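> Just to be clear, the model below is a prediction. Sequence and coordinates:
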Amino acid sequence: MWSSRGGDEMQRYLEEFEKERVVRRLRIYRWVVVAAGIFLLFRFTQLQIFQGGKWRMVATENQFRKVRLFANRGQFLDRKGRILAGNRPGFNLAVIPADINIRTIDQLTAILDMPAENFRKKIKENLSGARFLPMTIKQNLSWEELSRLEEHGRELSGIDIEYRPLRSYPGLEIGCHVLGYIGEISSAELLQLKYAGYQQGDFIGKAGLEKIFEKYLHGTPGYRFKIVDAQGRERPPDIIPGVSLKPQAPTPGRDVTLTIDLDLQTLAQSL
């Protein structure tokens, strides 16, 4: 009997001990939750009241722009792997209609010796459309023009220098006759299903093999982000702390190897 009572008392003691331990644990959890809530409330108040103006200013004065990175077009190679049609570096002047102002337009027409009226008309036509997409104003800038734009870069708002690979036919004159040629995509072509994903300003094959192998040659464009201020001028990426602007590199088009022999073709042309 004594052993039985002792066992019951021990059991009740263990149950009470376990209950008290659970209660203590719940109290600790409750205080942790309360402390976390107080901290979050304090942090929210700090951001809203004390730092809210700072972040509102950053958001108001700086905006993100997505800049397209053009892909290298695939090359045409002869039967021995020699280049029939390749790429050479080119640079275009593009403007963001929503960011550019009259002062910049006047400066650009002076720097590049461009007709001001035509420039303004082209920008005005785009203000009702894709106002935040780059609009190419001048293609294949010379090194002298690039230098002048770089010199005045801090004064110019809403402009972007695009790297644009240009088609080249090294040492061969058969480009238009056999390979065909490329050109800027038209508004009508943009509506065609086979050009889904293309944008205004893209170059496509217009004739010959350039057109036939377009889907292999075109490649996939990439992008990068830039930060611009209220005047459309590019700002350094660290102007907004803690924001990562990771770019996406373009994917080049695929090369196409033909049965043409460069030596024989050159010989045939010389006859």
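Right, received. Where do you want to start?

> contacts and neighbour counts: CA atoms only from here.
Noted.

> Break down the stretch 51-200 of the chain into its helices, ranges please.
Residue ranges of the helices in the stretch 51-200 of the chain, as given by DSSP state H, counting those that start in this stretch, are 52-61, 102-112, 116-127, 143-151, 187-190.

> Please identify the deepest-packed of the ones you listed.
Comparing the helices of the stretch 51-200 of the chain by mean neighbour count (mean count of other CA atoms under 10 Å), helix 102-112 comes out on top with a mean of 15.

> which helices and strands sit right next to that one?
Here helix 102-112 touches helix 116-127, helix 143-151, going by 3 or more CA pairs under 8 Å, 6 or more residues apart in numbering; DSSP states H and E.

> nearest to E214, of those helices?
helix 116-127 (27.9 Å; CA to CA).

> contacts for that closest one?
Residues from elsewhere that reach helix 116-127, judged by CA atoms under 8 Å, 6 or more residues apart in numbering: 97-98, 105-106, 109, 137.

> Please, where are all the strands along the stretch 101-250 of the chain?
Assigned strands in the stretch 101-250 of the chain, in chain order: 135-138, 159-163, 166-168, 181-184, 203-207, 222-229, 234-235 (criterion: DSSP state E, counting those that start in this stretch).

> Structure two is appended below for comparative analysis:
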Amino acid sequence: MTFTQRQTSPFNPTENTRTMGKGMRAAILFLLSVVVLLGLLGGRLFYLQLIEGDRNQQLAENNRIRLIAKPPERGRLFDRKGNILASSRLAHVVYLWPIAQPKEKWQPIIQRLSEVIGIPAQTILAKLEQEGYNSPNLVRVSSAISPKIVTALLEHSRELSGVQVEPEAVRYYPNGDIAAHVLGYTGEITAEELPELREKGYRPGDVLGKAGLEYAFEKMLRGEWGGQQVEVDAFGKVLRILGQKPPLAGNAVKLTIDLDLQKAVENILGDRQGGVVAMNPNNGEILAMVSHPAFDPNLFSGKISEAAWQRLQEKDHPFVNRVLQVYPPASTFKVVTMAAALESKSYSPNDVLPTYPYLDLGGFQFWDHNKAGFGTIGFYEAMAYSSNTFFGQVGMRIGEKNIAEWSHKFGYGEYSGIELKAEETKGTVPDPAWKQKVIGEPWYIGNTVNMSIGQGDVQANLLQVGMMTASVANGGFKIRPHLMLEDNDAKEWRQSLNISPTNLAALQKSLRAVFEFGTASSLSVADVTMAGKSGTAEDPPRPNHAWFTLYAPYEKPEIVVTAFAENAGGGGGSAIAAPLAVQTVEAYMKVKKQPNAPNNPSISTPVPN
């Protein structure tokens, strides 16, 4: 059988009706699909561009353009000869880039980061939330980290998207714990500090001065932040720098401290608990300020270990600057009593009084330290031997009002003016009104006797005792102690106490007598003459405190030294504190001749406001 193929004509509609219907329906469906798809795309584009256009444009830009803030290098601190006391060293710091991840993805990243760097996840999260999840700024979440942690972060980088390790200058103290209480230390802003400091341009994770001059000079040392605006690819690699503002380093500050003398005095004080301050009596420049126990401020430039923190806790208040804390000044205060007696014209320099084993007032006995008295003596002998019964009689005659008046003139009961005011305790000059208000009791004659010998409720710090000594040494001027080295005329740092020349000479002669035949006669040094006063302060039930304050050379004073040994026990000021002060003078005479540092910078430091 033969089959014949049927030929159809494309021009004959009757022959192709079924095929044509199918093609048209397919085309119509295709067109409808395209229209619907385009409508959906158009609607989405309309939503993205018009409704959320600004937000998505910002997100797109932030994924491509990154703002990398650069902290400034903190201003350096130098001693008077140009030796570096505080500078910076390069370290690595961990940052988060908030916008790199959606909010919901940060939790596992933060948890893993916490495990690597040893900072609680909640602490890291709090810093991120303070800055905000959509912030393009880097958020600092750590202090300096060890090379070991840097390596660990690199190894886990796939799990830590949005985490960056950046080089940064961190505070460094090349001399360790030397002058720790003067310099202070730096640390990160706390959550409690941040709200107030945001207004001053600080941000989460910023570092600022926490104590000492780091705190007092924060405005000068801080500097100004800079940064870079960079374009990055999908992997965060920088493609190009779009713009930059270099950070502005903080101002360098030159201090009055002499590092060589500071080190010498640190060795002289040794492990004794107490303090020593040395200053120029003519202009108030602090040459050395030592307090013990101390701490190494470098510990706070990074993450302090638990072991290091525990070691600090074992010490007795290592962060307290004992030079600026108050104690009963004891017999060093007899200088004030003598000045008040002579200036009130109740006594003349050559008056004499009998002394006794003790004064009996209302059933209370005020003993001389030798338990026998010193016979009939004048002011020079009374100061040299430190007779309590002599100055107790003087105090009863001139009254507490005169003593209080001259206490304030010398600087007691007031802030000294030093830049470390935040850490200074100004002490107490008691009087009847003060006692009634604070203690709720009337004033008794025994209070006046106690006051006249620097006991009872009289409280003073080492700096105030040094200021009093300086006033006698420099010709009767109250000086303002300071730590910033400036080229100002010395007259700007002092004011006259208007002590008569005769009475001033008597005060100087009485302090010289302490070394000539008094409580410090065994400590006279052949090549430098000194004048000063010892003191032994009661602190029941604990052991006594030991004081000694002096100036040298006697003929033309260059240095005042006040030494204090806290709860030193037996021996008193002449046996324990006096050698510390004398050795400090000897050290000063040696180191003052040493040359400046080779690269001693000339610094014009702005006055802090």
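Yep, it's here. It should be emphasised that the depicted structure is a prediction, and the values quoted were computed from it without experimental measurement.

> Quick TM-score on the pair, please.
Overlay of the two chains. TM-score (TM-score structural alignment, normalised by the length of structure 1): 0.63; 205 aligned residues with a CA RMSD of 3.2 Å.

> hmm, back to that, for the contacts of helix 116-127 of structure 1, work out which two are farthest apart.
Within the contacts of helix 116-127 of structure 1, A98 and T109 form the most distant pair, 18.3 Å apart (CA to CA).

> so where in structure 1 does the one helix or strand N402 of structure 2 maps to end up aligned?
Here N402 of structure 2, judged by DSSP states H and E, is contained in helix 388-410. On the basis of TM-score structural alignment, helix 388-410 of structure 2 is assigned to no residues in structure 1.

> what range in structure 1 matches the helix or strand following that helix?
Read in the C-terminal direction, the helix or strand following helix 388-410 of structure 2 is helix 432-438, with elements assigned using DSSP H and E. Residues of structure 1 matching helix 432-438 of structure 2 by TM-score structural alignment do not exist; the stretch lands nowhere.

> can you check stretch 465-479 of structure 2 too?
Against structure 1, stretch 465-479 of structure 2 falls on no residues (TM-score structural alignment).

> Could you tell me the end-to-end distance of that stretch?
Between the start and the finish of stretch 465-479 of structure 2 there is a gap of 12 Å, counting by CA to CA, to the nearest Å.

> Equivalent analysis for stretch 133-151 of structure 1, please.
End residues of stretch 133-151 of structure 1 are separated by 24 Å (CA to CA).

> Give me the distance between that stretch and the centre of its chain.
19 Å (CA atoms, centre = their mean, to the nearest Å).

> circling back to that earlier point, going by distance to L149 of structure 1, which of the contacts of helix 116-127 of structure 1 wins?
T109 (11.3 Å).

> Does the closest one touch I102 like I think?
No - contact status for T109 of structure 1 versus I102: not in contact, 10.7 Å apart, counting by CA atoms under 8 Å.

> one step back: identify whichever of the helices and strands packed on helix 102-112 of structure 1 lies nearest to L77 of structure 1.
helix 143-151 (29.2 Å).

> what about the closest one, how far off from structure 2?
Following the fit onto structure 2, the mean deviation recorded for helix 143-151 of structure 1 is 2.6 Å by mean CA distance after the TM-score superposition for structure 1.

> orientation of that helix relative to strand 159-163 in degrees?
Taking axes from the mean of the first three to the mean of the last three CA atoms, to 10 degrees, one finds that helix 143-151 of structure 1 is oriented at 140 degrees with respect to strand 159-163.

> Just the strands from the stretch 501-609 of structure 2, written as ranges.
According to DSSP E, counting those that start in this stretch, the strands that the stretch 501-609 of structure 2 contains are 531-539, 542-552, 559-565.

> Give me the helices and strands touching the first one, please.
To tie it back to what came earlier, the one meant is strand 531-539 of structure 2. In terms of contacts (3+ CA pairs under 8 Å, 6+ apart), strand 531-539 of structure 2 is packed against helix 501-516, strand 542-552.

> That strand versus helix 501-516: what angle between them?
70 degrees.
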